[in-house]
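> Give me coordinates for this.
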Amino acid sequence: MRLDKYLKVSRLIKRRTLAKEVCDKARVEINDRPAKASSNVKIGDKLAIRFGQKIVTVQVEDIKENPRKEEAASLYRVLGEVPVPRDEKEEDAYIKG
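Purely as a prediction, here's the structure:
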């Protein structure tokens, strides 16, 4: 399954277009490698997603095309959350400013 679609159906990111934008800005990694929206996601892959001031790491547990809302959380397992390192925050401020 495409990465942008997986992020949407698992409800990690609300909309597929937003998931594509996040991938295009190199804020998503699959197994410690930067990933494009068209990258394939497989069971067992580790995804690191940068959300604002934190990086959330999840492991892909299952892949379903159209899961119900209640099933979405079972598609992945959260491995951890870490704050964004200070130098990356400053870099974002420079880009935005």
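
> make it CA atoms for all contacts and neighbour counts henceforth
Fine.

> quick one: the biggest helix by length in the chain to chain centroid distance?
The longest helix of the chain (DSSP state H) is helix 86-96. Distance, stretch centre to chain centre, for helix 86-96: 20 Å (CA atoms, centre = their mean, to the nearest Å).

> ok, residues contacting it?
residue 53 (CA atoms under 8 Å, 6 or more residues apart in numbering).

> residues touching the spatially most central residue of the chain, list them.
In the chain, the residue lying closest to the centroid (CA atoms, centre = their mean) is residue 49, at 3.8 Å. Residues near residue 49 by CA under 8 Å, 6+ apart: 27-29, 55-57.

> and what of residue 14?
7-8.

> Can I take it that it is in a strand?
No - the assignment for residue 14, made by DSSP: H, G, I helix; E, B strand; the rest coil, is coil rather than a strand.

> Proceed likewise with the subsequent sequence, for comparison:
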Amino acid sequence: MRLDKFLKVSRLIKRRTLAKEVADQGRITVNGNKAKASSTIKVNDELQIRFGQKVVTARVELLKENAKKEETANMYAILKEEKLEKVEPQFIDDEA
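Predicted coordinates for the structure are as follows:
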């Protein structure tokens, strides 16, 4: 199954076009490799998705072409969720 379709059907990302944009920006990895929206995923693949200041790591548990809202939680398992440290801009002191 295509990555963008899985993200939409599983409701990890609400719209397929948004899933494609996130993938095209290089914010998704599959098993440690940067993934395109067209990347094929399979059961037990590990996805790492960066949402702003948060990184979510999930494992693919089930692939379905269509899923009801109640079934989507069975499609993946959240392995970890971590907040990224906000990096403060570094100013160079020209007078030093």
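
> Give me the nearest residue to the residue nearest to the centre of structure 1, chain neighbours excluded.
Spatial nearest neighbour of residue 49 of structure 1, chain neighbours left out: residue 28 (4.6 Å); criterion: CA to CA, 6 or more residues apart in numbering.

> what about the one you found, neighbour count?
Counted with other CA atoms under 10 Å, the neighbours of residue 28 of structure 1 add up to 27.

> Quick check, it in contact with residue 47.
Yes - between residue 28 of structure 1 and residue 47 there is a contact at 6.9 Å, judged by CA atoms under 8 Å.

> And for residue 60 of structure 1, the neighbour number?
For residue 60 of structure 1, using other CA under 10 Å, the count is 19.

> Spatially nearest residue to it (excluding sequence neighbours)?
residue 76 (4.6 Å).

> now residue 15 of structure 2
residue 8 (5.5 Å).

> And for residue 5 of structure 1?
residue 16 is the one closest to residue 5 of structure 1 (CA to CA, 6+ apart), at 6.1 Å.

> about what we covered before: dump the contacts of residue 49 of structure 1 to TSV, plus distance to residue 36 of structure 1 and secondary structure.
Below are the contacts of residue 49 of structure 1 laid out as TSV (distance: CA to CA, whole Å; DSSP: H, G, I helix; E, B strand; the rest coil):
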residue	distance to residue 36 of structure 1	secondary structure
27	10	coil
28	8	strand
29	9	strand
55	17	strand
56	17	strand
57	17	strand
